[in-house]
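Novice: got a sequence here, can you build the structure:
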Amino acid sequence: MLRALRRSGRLIVTYATCSSTVNRTSSDMRAGTSVGVTDPAVRHLIVRLATGVSFDTPWQHASDRARLRSVMRTTQSSLLRALHLLDAFRPGVDELTLGDLARHTGVPKTTAHRMVADLVEWGALERTPTGLRLGMRLFELGHLVPAQRGLRDLALPYLEDLYETTHQTVNLAVRHGNEIVYVEKLVSRGRLVPHSRTGGRLPLHCTALGKAILAFSPPHVVDEVIAAGLRPITSKSITDAARLLSDLAAIRERRVAFDVEESRLGMFCAASPLVNAKRVPVGALSITGMDSMSTARRFAPAVLTAALSLSRRLDA
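Specialist: Prediction:
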């Protein structure tokens, strides 16, 4: 939808998509570049609209509307490209140069330079002596995600008790698409678990946490995971659909899932789902970093007890 009006002597053009609404004032549009305009004809059109069109009646020319819709599409793609710049950062990659960002995302370097300047101003990126890193503004926003914050706050006492009881690394994770996202991790001093981190992701079918969630998820969720392809992380990862379905059936029986070197060779894990009163899995708890299956089985009752206790609190 395209709409324009004047407020207090200022022209405001609004163009809305299904996901966002963007307002531009006449001062923005006189320059044209604020909405990503490179077409001289469209730039001229915006300047003309910003200075001389009566907005009490609908626009007269279909070509005007078509050109402004083109501007809208350009603006939306610019936003997505800026987000792709942020997505170039990966675990273990804390800093990137402008050239790295352009190369990883395919965004032209001149365009990336302009977007980076905006992202730095907003706080999504920070400059360092040698490049760029993610900014504190993203950290602050991440901790405002309602589901993550509420579940983490509720689960933290149980995680701490589990850690004190076992002295092993303990995790809280939720499902996002076909992956788990680690919401909290309390790390054991005895053995590092380097392949997971708070905010990190791993495939559902390759982790005890993910399988615990999958086992209590609707059938269509399991079907989607299988249809996407069971790509392995290690040589022990489950890649056969029948084997995964059999494992999930066993997990539903005992309410505990095991990672038998499926996410990292040499490491074993036990996890249990967090299921609310409607039988919907909202996440899972795990104990990880053990070096044998016998140790994972020994700690399974502890993680099961913690998960059952926390599950009862979900609807309290």
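Novice: every contact and neighbour count from this point should use C-alpha atoms.
Specialist: Will do.
Novice: and the contacts of whatever helix or strand F139 lives in?
Specialist: Following DSSP states H and E, one finds F139 within helix 136-142. The contact list for helix 136-142 (C-alpha atoms under 8 Å, 6 or more residues apart in numbering) reads 122-125.
Novice: quick one: which of the residues you listed is nearest L285?
Specialist: Set against L285, the nearest of the contacts of helix 136-142 by C-alpha to C-alpha is A124 (30.7 Å).
Novice: can you tell me how far the nearest residue to that closest one once chain neighbours are set aside sits from G106?
Specialist: Leaving aside its chain neighbours, A124 sits nearest to G135 (4.6 Å; criterion: C-alpha to C-alpha, 6 or more residues apart in numbering). Plainly put, G135 is 22 Å away from G106 if you go by C-alpha to C-alpha, to the nearest Å.
Novice: and the next element down the chain from the strand or helix carrying Y182?
Specialist: Taking DSSP H and E as the definition, Y182 sits inside strand 179-186. Proceeding N to C from strand 179-186, the next assigned helix or strand is strand 201-203, under DSSP H and E.
Novice: got the contact list for that next one?
Specialist: Residues contacting strand 201-203 (C-alpha under 8 Å, 6+ apart): 178-182, 196, 210.
Novice: distance between it and the chain's centre?
Specialist: Chain-centre distance of strand 201-203: 11 Å, with C-alpha atoms, centre = their mean, to the nearest Å.
Novice: ok so T75 is a strand residue?
Specialist: No - in this structure, T75 is helix, not part of a strand, as judged by DSSP: H, G, I helix; E, B strand; the rest coil.
Novice: how about the contacts of helix 136-142 in a markdown table, adding secondary structure?
Specialist: Shown next, in a markdown table, are those (three-state DSSP):
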| residue | secondary structure |
| --- | --- |
| W122 | helix |
| G123 | coil |
| A124 | coil |
| L125 | strand |
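Novice: filter these to the buried ones?
Specialist: By neighbour count, with 16 or more other C-alpha atoms under 10 Å, the contacts of helix 136-142 hold 124-125 as buried.
Novice: looking at the contacts of helix 136-142, which one is closest to V275?
Specialist: For the contacts of helix 136-142, the nearest to V275 is A124 (34.8 Å; C-alpha to C-alpha).
Novice: could you also give me the structure for this next sequence, so I can compare it with the first?
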Amino acid sequence: MRHTSAKAPSVVDRVLDVFGAFTPDRPSLSLSELSRRTGLPLSTTHRIVGELARRGALERQEDGQYRVGLWLWEIASLSHGMGLREAAMPYLEDLYEATHENVQLAVLDAPEVVYVERISGRNAVSILSRVGSRLDAHATGVGLVLLAHAPAEVQEKVLAGPLKAYTPKTICAPEQLRRVLADVRRDGFVISDRQVELVSLSVAAPVYGHQDSVVAAISIVVPAAGTEPRTLVPAVRAAARGISRRLGAPRATRQPDF
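Specialist: You can find the predicted model right below:
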């Protein structure tokens, strides 16, 4: 990432730029590639990478390239998302065993969602998401659920766009998106139909935390052809309710409303 502001990047900026240079397509990079991708001088890159490797945040491979180290994974395991994942896993596994389709858990980092967990079967429809990846919130089932329950200022920022079109079915009109978000709040679930890929659709529902606010969303992603998505709604909502109960949400102890 090249910094364009008049203020010189801090040491923290430079370190984070080094981590940001790695992508799913390029999980291993040489020093020269890291220098080029970060816009840092090679000498600076060498110094930062050497220190990160010494601390275990990066690992040097036999071919001389670097990749993210296990120490960083240990730190990441302390995040809120990992605790959420542990609470959700039994219910995600139950939902997967009942359907053998893609099951996902995500949180909002507007204007995107971050996928905390995904379980996929061998014969499940192919999807773009993976653990740790991001997609635009307005185009995904989990994203629509999370946006619907986000603060008004967050919603308005997303509605102001731009709204990326993944397929011809992606919701890109702000007023249409506003209506869908209202429907999600009313219904307690959403069916996102072929918004990210034309071969699939998803059914998503909110997960509530101990203060009865929405902290995550789960979804099941299935083939668009030959699937009646409304038949999946009770199972998805039941799984979401189970996770909410595990997280101590008061509303999850009341009688189901579905």
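Novice: that older thread, more crowded one of G135 and G106 of structure 1?
Specialist: Comparing G135 of structure 1 with G106 by other C-alpha atoms under 10 Å, the one with more neighbours is G135, at 17 against 13.
Novice: quick one: map the more buried one onto structure 2.
Specialist: For G135 of structure 1, the aligned residue in structure 2 is G69 (criterion: TM-score structural alignment).
Novice: swap in I12 of structure 1?
Specialist: Checking with TM-score structural alignment, I12 of structure 1 has no match.
Novice: I12 of structure 1 contacts T25, doesn't it?
Specialist: Yes - contact criterion C-alpha atoms under 8 Å: I12 of structure 1 and T25 qualify, at 4.5 Å.
Novice: all strands of the stretch 1-150 of structure 1, in order?
Specialist: For the stretch 1-150 of structure 1, the strands defined by DSSP state E, counting those that start in this stretch cover 2-7, 10-16, 21-25, 125-127, 132-134.
Novice: so who does N23 of structure 1 touch?
Specialist: Neighbouring residues of N23 of structure 1 by C-alpha under 8 Å, 6+ apart: 12-15.
Novice: scratch that, S32 of structure 2
Specialist: Contacts of S32 of structure 2 (C-alpha under 8 Å, 6+ apart): L42.
Novice: map it across to structure 1 for me.
Specialist: In structure 1, S32 of structure 2 lands on G99 (TM-score structural alignment).
Novice: repeat that for E51 of structure 2.
Specialist: In structure 1, E51 of structure 2 lands on D118 (TM-score structural alignment).
Novice: give me the neighbour count for that match.
Specialist: 14.
Novice: what about the helices in the stretch 101-250 of structure 1?
Specialist: With helices called from DSSP state H, counting those that start in this stretch, the stretch 101-250 of structure 1 shows them at 109-122, 136-142, 146-166, 208-215, 219-227, 241-254.
Novice: pick the most buried one from those helices.
Specialist: Comparing those by mean neighbour count (mean count of other C-alpha atoms under 10 Å), helix 208-215 ranks first with a mean of 30.
Novice: ok, for the most centrally placed residue in structure 2, nearest residue in space, not its chain neighbours?
Specialist: The geometric centre of structure 2, computed from its C-alpha atoms, lies nearest to V114 (C-alpha atoms, centre = their mean), at 1.7 Å. Excluding the flanking residues, the one nearest V114 of structure 2 by C-alpha to C-alpha, 6+ apart is R134, at 4.7 Å.
Novice: now do the same for that neighbour: its match in structure 1.
Specialist: For R134 of structure 2, the residue aligned by TM-score structural alignment is R201.
Novice: kindly report the same for A235 of structure 2.
Specialist: By TM-score structural alignment, A235 of structure 2 lines up with A302.
Novice: wait, that match sits on D161?
Specialist: No - here A302 of structure 1 does not reach D161: they are 9.8 Å apart, not a contact under C-alpha under 8 Å.
Novice: distance-wise, check the spatially most distant residue from the centre of structure 2 relative to S35 of structure 2.
Specialist: No residue in structure 2 has its C-alpha farther from the mean C-alpha position than S43, which lies at 34.8 Å (C-alpha atoms, centre = their mean). S43 of structure 2 sits 9 Å away from S35 of structure 2, going by C-alpha to C-alpha.
Novice: same check on L95 of structure 2?
Specialist: Distance of L95 of structure 2 to S35 of structure 2, given as C-alpha to C-alpha: 44 Å.
Novice: if we can go back for a sec, for K278 of structure 1, find the nearest of the strands of the stretch 1-150 of structure 1.
Specialist: Judging the strands of the stretch 1-150 of structure 1 by C-alpha to C-alpha, what sits closest to K278 of structure 1 is strand 21-25, at 36.0 Å.
Novice: what's the angle between that closest one and strand 2-7?
Specialist: 40 degrees (axes from the mean of the first three to the mean of the last three C-alpha atoms, to 10 degrees).
Novice: and strand 21-25 of structure 1, which stretch of structure 2?
Specialist: Using TM-score structural alignment, strand 21-25 of structure 1 pairs with nothing in structure 2.
Novice: show me what counts as buried in that strand.
Specialist: 24-25.
Novice: now that strand: how far from the chain's centre is it?
Specialist: Using C-alpha atoms, centre = their mean, the offset of strand 21-25 of structure 1 from its chain centre is 27 Å.
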